[in-house]
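*Asks:* pasted the sequence and its predicted model underneath.
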Amino acid sequence: MDQCGSCPLLGSTDPRDLSNTIWRNRMGAFRKLDIHVVCTTHWMAEKVRASSLLGKKPVSVIPNTVPLDIFYPMRREALRKDLSFAENDFVMMFSSQSLTNYRKGGQFILEALHRIADGPDGKRTKVLLLGQHPDEAFFKTGIDVIYCGYLTDMQQLAVYYNAADVFLFPSLEEAFGQVTAEAAACGTPTVAFAAGGIPETIEHGVTGWLAPTGSLEGLLEGIRWAKDAAGDPKMRKRCRILAMERWSPEKTTHLYAGLFRELAEKD
């Protein structure tokens, strides 16, 4: 697409509609600026390079950072005991504001919960649900749901990541996947759709599971994988290593410092 116009989000068929006006204004402004774009994922960088507004601008990829001194592996046995989880409980963690936000994928989790059953291995499935206004439908699936409310305390969030056997992230659109990085830093794998930049935060079959975007069966396969691997110390250690290698504040600082030096030398 060379420029905006006839915007479907505006219900418009006019090629010179408001979206086109905004596009032309931005293009006029961007032409005058010496812009260097920084993206958090290679997926996002490719989108920028394909953009009619920014496609000719230089692009670098520098991922987000995770505070590794807050999100780190803790003594899971004690945490799970404090939360009244039995040793054999299989605990899934999910954050949802509303099932009405289709692109966040909560509807897939709800469908999955209806199809998940406690296995012959004696593992009982439980869900740690975070969010400001959880949909009541989550409490009618037959699965034990523990509602933790809306959290602003990152340290408490880290406790829940540690207590969980898997973090579920069924977003259909995502530029990076900050929560998957936080979960990994705590040693917890993520089952997610391979949407947007999410695949750059998960090593499939190693630190998590990437299901085809929008595939309920793929999501269920990932949950089964996580259940089989629940508590595996090698897997949890690899999750932590991944976070340290990719999202440490030191690495991000180093990358930005290098970029700033490069740009300064050009001036």
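*Replies:* All right, it came through fine.
*Asks:* from now on I want contacts and neighbour counts done on CA atoms only, so please keep to that.
*Replies:* Noted.
*Asks:* and the helices in the chain?
*Replies:* For the chain, applying DSSP state H gives helices covering 18-31, 42-49, 76-82, 106-115, 154-163, 178-185, 216-229, 233-247, 249-266.
*Asks:* contacts for the last one, please.
*Replies:* When you say that, I think you mean helix 249-266. Helix 249-266 is contacted by residues I62, P63, N64, T65, V66, P67, L68, E245 when judged by Cα atoms under 8 Å, 6 or more residues apart in numbering.
*Asks:* which residues touch I223?
*Replies:* The contact partners of I223, by Cα under 8 Å, 6+ apart, come to V191.
*Asks:* hang on, the earlier thing: give the ChimeraX command for selecting the buried subset of the contacts of helix 249-266.
*Replies:* Those of the contacts of helix 249-266 that count as buried under 16 or more other Cα atoms under 10 Å are selected in ChimeraX with:
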select :62,63,64,65,66,68
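*Asks:* still on that earlier bit, hey, which of the helices of the chain is tucked in deepest?
*Replies:* Stretch with highest mean neighbour count among the helices of the chain: helix 178-185 (a mean of 26; mean count of other Cα atoms under 10 Å).
*Asks:* and the angle for it with helix 233-247?
*Replies:* 130 degrees (axes from the mean of the first three to the mean of the last three Cα atoms, to 10 degrees).
*Asks:* which stretches of the stretch 51-200 of the chain form strands?
*Replies:* Using DSSP state E, counting those that start in this stretch, the strands of the stretch 51-200 of the chain run over residues 59-61, 90-95, 125-130, 144-149, 166-169, 190-193.
*Asks:* ok, structure two:
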Amino acid sequence: MNVVHVNANDVSGGAARSCYRLHQFLLRQGVNSRLLVQHKRSIDPTVELIESWVTDTGLFQNIELVQRVFAAHNRTDISNTHFSVSLAGSDLSRHPAVEAADVIHLHWVASMQTPADIRRLMALGKPVVWTLHDLRPLTGGCHFPAGCSRFQDSCAGCPQLRHDPLGLPAAALRDQIALIDATSLTVIAPSRWIAEQARLSALLRDKARIENIPNGIDVDVFAPRSRAEARKELGLARDGIYILCGADQTEEKRKGFESLARVLCEVVHDPRFVSSGARMLWVGDPPTGQAYGDIPLIPLGRIPQEEQMALAYAASDLFLLPSLEDNLPNMLLEALSCGIPAIAYSVGGVPEVLHDGVNGRLIPAADEREFVQALLCLVGDASLREEMGRRARALASEAYAASTPGRK
């Protein structure tokens, strides 16, 4: 079988990592899998950088102007998550990998495929699968709607834009509905939450086949190992508690790091926290302008290698996920698979993997007081952390192995 994946990136970002893991699994199973990307960082020969998505310089400048003026610099305060104006892309219908493919699998394609481009792919008569890494395929521009449900109707009067004189989101959604034959799509929803959003959407409602298939991870890489050895390898102190946190694009409001800052400032002087000698390990770029009290913060930077990321989990006692809006976060799956209990808000697909009192603590959305109490409890109870960690590993290794999405 020949499968071609289409995604904006190969290894950068959560959607890219999920896509690349599936691509690698299929290759190991003997499937002739190819990945077409707009931005390539790996040296993998099975990943191909497509040609420039706009060859007309004047058109490119006009599109950039529209994106900048009517989207990027026109946002309200409710969200700063990416907002895509998909006005130009690449016609991949004649690409050799697409022509040879038995199955076309779209992933995060907002910056490289317009509805017209997708229509051309579907016109080839081949099965087209689209994985929802966020909600952009269902909306007129936003990637996460910040509580808005207008994508279920028309996307008119978008609350994420201050001014909308051109009616861009509504026009974009109309184009998607007119040009994409949803009855011919198979939609993969990594979480039950996003599957429900898809079933409610104006684009897919009562049309597309929607399957809930969680993203997979390599449970052999993301596995429990000696905490002492991991700390030694990372040059960390052997004693004390390490709390792991981090994300791509930490300045996004929906990632919840403003909320986390308030939580940490509450716990930092509590005797239970002080006596634990707790320190923060941070993956990615720590958010600027946030105060975390007097808690020592150790930046680990960006970690593209999965083996090194697994080492960071192994060195940690606890993982914090303060997201206020999310799908099925890779870092949560990875931490649980490494046997690290987590504390997170009950949003999106998080409750599908984090079970309160079983493999961590699941906190009502934005309930910072409850987050504080959960953090103090787990910081002060090593035996509870260990028991939750064992349950976390058992659940994750069974449900989220990389083979799961590939075989399904």
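*Replies:* Arrived safely, thanks for sending. Predicted, not measured: the structure shown is a model, and the values here were computed from it.
*Asks:* could you report the separation of the alignment partner in structure 1 of C155 of structure 2 from K56 of structure 1?
*Replies:* Applying TM-score structural alignment, one finds that C155 of structure 2 aligns to C4 in structure 1. Distance, C4 of structure 1 to K56 of structure 1, by Cα to Cα, to the nearest Å: 17 Å.
*Asks:* pick out whichever of these two has more residues nearby.
*Replies:* Using other Cα atoms under 10 Å as the criterion, C4 of structure 1 and K56 rank with C4 on top: 18 against 13.
*Asks:* you'd agree the more buried one is up against M27?
*Replies:* No. Look at C4 of structure 1 against M27 with Cα atoms under 8 Å: they stay out of range, at 10.8 Å.
*Asks:* could you pull up the residues touching M1 of structure 1?
*Replies:* Contact partners of M1 of structure 1, counting by Cα under 8 Å, 6+ apart, are S52.
*Asks:* go again with 10 Å.
*Replies:* A50, S51, S52 (Cα atoms under 10 Å, 6 or more residues apart in numbering).
*Asks:* show me the contacts for the second one.
*Replies:* The contact partners of S51 of structure 1, by Cα under 10 Å, 6+ apart, come to M1, D2, Q3, A45, K57.
*Asks:* not counting its neighbours along the chain, what's nearest the second one?
*Replies:* Pointing back at D2 of structure 1 there. S52 (5.5 Å; Cα to Cα, 6 or more residues apart in numbering).
*Asks:* pull the number of nearby residues for the one you found.
*Replies:* 14.
*Asks:* picking up where we left off before, so which of the contacts of S51 of structure 1 comes closest to A163 of structure 1?
*Replies:* Using Cα to Cα, A45 comes nearest to A163 of structure 1 of the contacts of S51 of structure 1, at 34.4 Å.
*Asks:* alignment lookup: the closest one to structure 2.
*Replies:* Per TM-score structural alignment, the equivalent position to A45 of structure 1 in structure 2 is A195.
*Asks:* would you mind measuring from its match to A208 of structure 2?
*Replies:* 11 Å.
*Asks:* identify the contacts common to those two.
*Replies:* Common neighbours of A195 of structure 2 and A208 (Cα under 10 Å, 6+ apart) are V187.
*Asks:* just give the nearest non-adjacent residue to the residue nearest to the spatial centre of structure 1, would you?
*Replies:* Relative to the mean C-alpha position of structure 1, the nearest C-alpha, by Cα atoms, centre = their mean, is the one of G177, at 2.7 Å. Residue nearest to G177 of structure 1 in three dimensions, not counting chain neighbours: I198, with 5.4 Å by Cα to Cα, 6+ apart.
*Asks:* ok, T100 of structure 1 to S171 of structure 1 distance?
*Replies:* Noted for T100 of structure 1: a distance of 13 Å to S171 of structure 1, by Cα to Cα.
*Asks:* fine, thanks again, bye for now.
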